[in-house]
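In: test case, fold it:
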Amino acid sequence: MSFLFVKIYYGPCHTFDRYIHKPHLLTGLKDRLQKMGFRVDLVPVRFTNYCMVEMCGHEVFRCNLKHLKFNTSYDRDPVCRRGVDAVITSAVKFRRGRACLWFWTLLNHQMFRRDKYAPIDYWPVDVNLQSFAPCKTCIQCCDMLVKEDVPKEEEKKPETYFKL
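Out: Next up is the predicted model:
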């Protein structure tokens, strides 16, 4: 789904003892987002005085529909301004997240890992990694793990206890 696609869910507004969907309350929000290059879909729902802005399946902004001004531009409506700011900041965050995920998938596909077809690494000193001793010999040689003194009652168990 595109970051430039926004769904606005709005419910019926309760005015003059009637419940009617009023998309005219969203004109400032819709017009401003469309001027900025977003594709806006208005979706009517059944919840009273409900307005929610969604991007990429995530809720970005929510408000009471009565707080938006009827048929007013973006400049004159503070709630509309907060909604547009929320959409802009979430679009930036989604773009950053996509770039991070793209980079990590590149690493997972072993794009930058070395194999026989990759360019040769030239080290200033020859490194021989097989010359190091395994860990088992370090335990016997350096006494890294020392046997713990076990009480006589627990000596009967076949397990050995070690402490670091």
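
In: drop to CA atoms for contacts and neighbour counts, all remaining ones
Out: OK.

In: what kind of secondary structure is the residue nearest the centre of the chain in?
Out: Computing the C-alpha centroid of the chain and ranking residues by C-alpha atoms, centre = their mean puts G97 first, at 6.0 Å. Classification of G97 by DSSP: H, G, I helix; E, B strand; the rest coil places it in helix.

In: then I139 would be within a helix, right?
Out: Yes. Under three-state DSSP, I139 sits within a helix.

In: now do it against K163, distance only.
Out: I139 sits 12 Å away from K163, going by C-alpha to C-alpha, to the nearest Å.

In: cool, K30 as well?
Out: In terms of C-alpha to C-alpha, K30 sits 67 Å off from K163.

In: please provide the structure for the following sequence as well, for comparison with the first:
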Amino acid sequence: MPANARVTLYHGPYESSGVVQHRTFRLQGLQALRARGHKCVLEETREWNIVELVVSGEVVFRCNIKELEFGDGKLDPLCKEAVAAVENAY
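Out: Predicted coordinates for the structure are as follows:
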């Protein structure tokens, strides 16, 4: 995977404190992709609770947004899995 890959990060709304809306708090750990030189583009989707990482039109990683941990992603195994999926996309 080239270091300057474009990664589209689709994220859906999820419920927190009784309110359903799009939030990016749980996506902060995926900033590890930017730190590794990839360009990340956030796109909202209507599908609840979903995060999908798309590289070259192919979904390379998918998870429930509520399973992502808050923080920088260094300790979150799902963030590590997402980075590996992007870097192994080709």
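
In: need the TM-score from the superposition.
Out: The TM-score (TM-score structural alignment, normalised by the length of the second structure) is 0.90; 88 aligned residues with a C-alpha RMSD of 1.4 Å.

In: quick one on the thing from earlier: of I139 and K163 of the first structure, who's got more company?
Out: Neighbour count, other C-alpha atoms under 10 Å: between I139 of the first structure and K163, I139 has more, with 12 against 9.

In: which residues in the second structure form strands?
Out: Taking DSSP state E, the strands of the second structure run over residues 6-11, 14-16, 19-21, 39-44, 50-55, 58-64.

In: tell me how far the fifth one lies from the chain's centre.
Out: In other words, strand 50-55 of the second structure. 6 Å (C-alpha atoms, centre = their mean, to the nearest Å).

In: mind listing what W48 of the second structure touches?
Out: Contact analysis of W48 of the second structure by C-alpha atoms under 8 Å, 6 or more residues apart in numbering lists G12, P13, Y14.

In: distance check, Y19 of the first structure against I8 of the first structure.
Out: Separation of Y19 of the first structure from I8 of the first structure (C-alpha to C-alpha): 18 Å.

In: counting neighbours, go ahead and name the busier of those two.
Out: Per other C-alpha under 10 Å, whichever of Y19 of the first structure and I8 has more neighbours is I8, with 21 against 14.

In: these two touch, right, that one and V43?
Out: Yes. Counting by C-alpha atoms under 8 Å, V43 is a contact partner of I8 of the first structure at 6.0 Å.

In: in JSON lines: the strands of the second structure, plus distance to G73 of the second structure.
Out: Listed next are those as JSON lines, based on distance: least, C-alpha to C-alpha, whole Å:
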{"stretch": "strand 6-11", "distance to G73 of the second structure": "15"}
{"stretch": "strand 14-16", "distance to G73 of the second structure": "19"}
{"stretch": "strand 19-21", "distance to G73 of the second structure": "22"}
{"stretch": "strand 39-44", "distance to G73 of the second structure": "15"}
{"stretch": "strand 50-55", "distance to G73 of the second structure": "15"}
{"stretch": "strand 58-64", "distance to G73 of the second structure": "15"}
